[in-house]
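Undergrad: fold the following, please.
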Amino acid sequence: MKESILSLSPGLWKDYELIDTGGFEKLERFGEFIISRPEPQAIWDKSLSESEWRKRAHAHFAKEKNNPEKGRWEQLKKMPHNWQISYENQAGLNMKLNLAQTSFKHIGLFPEQAVNWDYIYQTIRNFPGNKPKVLNLFAYTGAASVAARAAGAEVTHLDAVKQVVTWSRHNMEASNLDGIRWIVDDAMKFIKREARRGNFYQGIILDPPAYGRGPDGEKWVLEEQINEMLKVCAEILDPKEHFLLLNMYSLSFSSLIAVNLIQSNFNNVQNAEHGELYLEDSFHKKLPLGIFYRFRSF
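TA: Okay, here's the model as predicted:
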C-alpha cells in the first residue's frame, strides 16, 4: 500500500490558482476572477497584507455571525454571478465547468479534487475489457462524473439535491458530452436497493459530506454511517474488475481511518493508495483539504 500526499502540479491548471492562505481564509483565482472565502484549516498568517487581499479580490464571502456555514458575497469589483472555467490534463481530459456564488461559500467546484479527476479518467481509459459502469455517490456538481463519462464509462450520478444535479447536467453539456444517468435520491437507500437487485458497478466514487440531508430529510452523519455505507458498496462492487475512490473532508479524520474502513469491508484490495489532498499557494504554504483512499484491481 502506498501512502501519498497529493496535489496539483503548480501551473498545469491555467484557470485555477491558490494565491494565498492564512487567517482562516484563502484567496483563489478561478479563470479571470479572484475570490476570498473562509478556510478553517488555514490557521497561520497570511503572506499578503489585508489591503492587498481586498485590492486583488473581486468578491469576498462574509460569514453570518450566528451560522458560520452561511453568509453572503461582498462584491469588491465587477464580476458575474455565474461564470465558466476549463480543466484540461495531459492525458486528454477536457472539461468545461460552471461556477456560481452560493450562500454556502461554495462555488460549485473543489479544485483539490483535480488529482482524483485525473485518476478516474486514466483508470477508465486503461480499464480491461468493456468500459465500466461507474456510480458516483454524493456527486455534487459532477466534475468526477464528467471525467468518468469523458473516459467512456457508463455513469450513474447521484445526489440528494435536485439543483446540483441540474448544475451537473450543465457541466456535462458544456463539456460536449451526454448519456450520464441522473438520480436524485438518498445515497444509502439507493445502494441498498441496488444490492437487493443484485446490480454491480465496476467503479464507485464516494465523496460524502460530514453532515447532510437526503431529499426526504434523511440524516447523514459521516462518522456514524460511512462504515455501513462501505459495507453495502462492497456488495455492489464487481469482484473481478473494479476501482473505488473514497474522499472525506473532516477536520478530525486521519487517512488511517480510511485504511481501517476499507480493509475491514473489502477483500483482496490491490494497488491501494491513501493519504492527504492539499493545494499549495504561491508562497509555498500547503493547505490540507481532505483525505483519500483509492484502489483498483488492475
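
Undergrad: only C-alpha atoms for contact and neighbour calcs from this point on.
TA: Will do.

Undergrad: which non-adjacent residue is nearest Ile5?
TA: In space, Ile5 comes closest to Glu276 once its chain neighbours are excluded; the distance is 4.8 Å by Cα to Cα, 6 or more residues apart in numbering.

Undergrad: quick check: what element follows the helix or strand hosting the one you found along the chain?
TA: The secondary structure element spanning Glu276 is strand 273-280 (assigned by DSSP states H and E). Proceeding C-terminally, strand 273-280 gives way to strand 286-296 as the next helix or strand, assigned by DSSP H and E.

Undergrad: helices and strands around that next one, which ones?
TA: Here strand 286-296 is seen to pack against strand 243-248, helix 255-265, strand 273-280 when contacts are counted using 3 or more Cα pairs under 8 Å, 6 or more residues apart in numbering; DSSP states H and E.

Undergrad: which outside residues touch that strand?
TA: Under the contact criterion Cα atoms under 8 Å, 6 or more residues apart in numbering, strand 286-296 has outside partners 21, 41-42, 112, 241-251, 253-255, 258-259, 269-281.

Undergrad: this one as well, want them side by side:
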Amino acid sequence: MTNPIQLLTPGPWQDYELIDTGGFEKLERFGKFVLRRPEPQAIWDKSLSEEEWKSQTDSYFAKDKKNPEKGFWQSPSNMPHNWQIGYENSAGLKMRLNLAQTSFKHIGLFPEQAVNWDYIYERVKSSKMNSPKVLNLFAYTGASSLAAKAAGADVTHLDSVKQVVTWTKHNMEDSGLDGIRWMIDDAMKFIKREARRGNTYQGIILDPPAYGRGPGGEKWVLEEQINEMLKVCSEILDPKQHFLLLNMYSLSFSSLIAANLIQTNFKSVTNPEQGELYLNDSQNKKLPLGIFYRFSNY
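TA: Below is the predicted model of the structure:
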C-alpha cells in the first residue's frame, strides 16, 4: 500500500507570520520585524499592493548583480542586524533563536521546519531509552538539535561551517540548554567513520542542501550523493529503536523520490510519513518549501 502524501504546516506561532507571497518574493514577520526576501517558488501574483509591502517592510534583501548567489540588506527602519524570537509548542518545547541578516538572504531559521522540530521532540520524549543518541547532519543553526536536546537526547550536531556552529551554541545557551556535542566536519566522511567504528544512533536527522562544501573543500551535490549517504546512515541507525527524518529542498525533487531513497536503503521502515512542507500566508496562499520523509519503529 502506498504511503499517503501529507501536506504539513506549522501551527499558530506568535513570533512568526507569512504575510504575503508572490512575484518571486515573500513578506514575513519575525518577532516585531518584517522582512522582504526573494522566493523562487512564489510564481503567482501578490495579494497586497506594492505600497502595502513597502509600508510594512523593515528590511529587504537585494541581490548582488555581480554575484547572484549573494546580496545585501537595506533597512528603511534601521532595524538591528541581530535579534531573537521564541518558539514553543503545546508539548512543552521552548526555544530562543538568534536571527541575523546574512549575505545569502537567510536569517538562521527556516520556519516551515517547525513541524519537524515538533516531531523530533515527540520522538525523543517517547523513547524507551534514557538519553537516546541523535545525530543531526547538515545541522545549520540547530533548531532541530535544540528540540532533540530539550527532549533529553544525547545530541551530536554536525555542520561544515564553524561560524554556523558558533551561532548554534548561542541558540543553545539562550534556550537554557547545554551538553550538545559539536562537530565541524564533512557529513559523508563523518558517517563513514562512524560506520567503521560500529557506532550507532537512535535518531538521525538529515536536511542536506542542494549544493555545498565541506570544511576541506569537499563537494556536495544532492542528486549525486544522497543515495550513498542514506546507505551509510542505514548502517549507523540502531535497528532496535530508531527514528529518521529526511528533509530536502530542491525544486526538482518530489516526496516520491525521498520514499524511493528510503525504501531501497533501509530494510525495515515502520510508521512512515512523507509529503510536503508549506507555509500558509495571511492571504491564504500556500507556499511549498520542501519535501520530507520520516519513520520511527516506536
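
Undergrad: if we can go back for a sec, from the helices and strands packed on strand 286-296 of structure 1, which stretch is densest packed?
TA: Taking mean count of other Cα atoms under 10 Å as the contact definition, the stretch among these with the greatest mean neighbour count is strand 243-248, which reaches a mean of 23.

Undergrad: okay, angle between that strand and strand 286-296 too, please.
TA: Using axes from the mean of the first three to the mean of the last three Cα atoms, to 10 degrees, the direction of strand 243-248 of structure 1 lies 150 degrees away from that of strand 286-296.

Undergrad: and the angle from strand 243-248 of structure 1 to strand 273-280?
TA: 50 degrees.

Undergrad: strand 243-248 of structure 1 against structure 2, how far on average?
TA: Following superposition, strand 243-248 of structure 1 is found to deviate from structure 2 by 0.1 Å on average (mean Cα distance after the TM-score superposition for structure 1).

Undergrad: give the other helices and strands that that strand contacts.
TA: strand 203-206, strand 286-296.

Undergrad: may I see the buried residues of the longest one?
TA: I take that to be strand 286-296 of structure 1. When neighbours are counted by 16 or more other Cα atoms under 10 Å, the buried residues of strand 286-296 of structure 1 are found to be 287-296.

Undergrad: that strand vs helix 255-265, what angle?
TA: 10 degrees.

Undergrad: the helices in structure 2, which residues?
TA: 50-56, 114-126, 143-150, 162-174, 187-197, 222-236, 255-265 (DSSP state H).

Undergrad: related to what we said a few turns ago, could you say what helices and strands the strand holding Glu276 of structure 1 packs with?
TA: Contacts defined by 3+ Cα pairs under 8 Å, 6+ apart place strand 273-280 of structure 1 against strand 2-6, helix 255-265, strand 286-296.

Undergrad: of all those, which lies closest to Gly129 of structure 1?
TA: Distances from Gly129 of structure 1 to each of these were compared using Cα to Cα; the minimum, 14.4 Å, belongs to strand 286-296.

Undergrad: mean per-residue distance, the closest one versus structure 2.
TA: When structure 2 is superposed, strand 286-296 of structure 1 averages 0.2 Å from its matched positions, counting by mean Cα distance after the TM-score superposition for structure 1.

Undergrad: so that strand matches what in structure 2?
TA: Strand 286-296 of structure 1 corresponds to residues 286-296 of structure 2 when matched by TM-score structural alignment.

Undergrad: and the matching stretch, how far out from the chain's middle?
TA: Per Cα atoms, centre = their mean, to the nearest Å, the displacement of stretch 286-296 of structure 2 from the mean C-alpha position of its chain is 10 Å.

Undergrad: try stretch 64-78 of structure 1
TA: Stretch 64-78 of structure 1 has its C-alpha centroid displaced from the chain centroid by 22 Å (Cα atoms, centre = their mean).

Undergrad: now do the buried residues in that stretch.
TA: Taking 16+ other Cα under 10 Å as the criterion, stretch 64-78 of structure 1 shows 70-73 as buried.

Undergrad: now do stretch 215-235 of structure 2
TA: By neighbour count, and taking 16+ other Cα under 10 Å as the criterion, the buried residues in stretch 215-235 of structure 2 are 220, 222, 226-227, 229-230, 232-235.

Undergrad: any chance of CSV for these, columns distance to Lys105 of structure 2?
TA: As requested, the buried residues of stretch 215-235 of structure 2 are arranged in CSV below (distance: Cα to Cα, whole Å):
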residue, distance to Lys105 of structure 2
Trp220, 21
Leu222, 21
Ile226, 25
Asn227, 29
Met229, 28
Leu230, 29
Val232, 32
Cys233, 31
Ser234, 34
Glu235, 36
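
Undergrad: the residue of structure 1 positioned farthest from its centre and Ala57 of structure 1, how far apart?
TA: With distances taken as Cα atoms, centre = their mean, the residue sitting farthest from the centre of structure 1 turns out to be Ser51, at 31.4 Å. Distance of Ser51 of structure 1 to Ala57 of structure 1, given as Cα to Cα, to the nearest Å: 10 Å.
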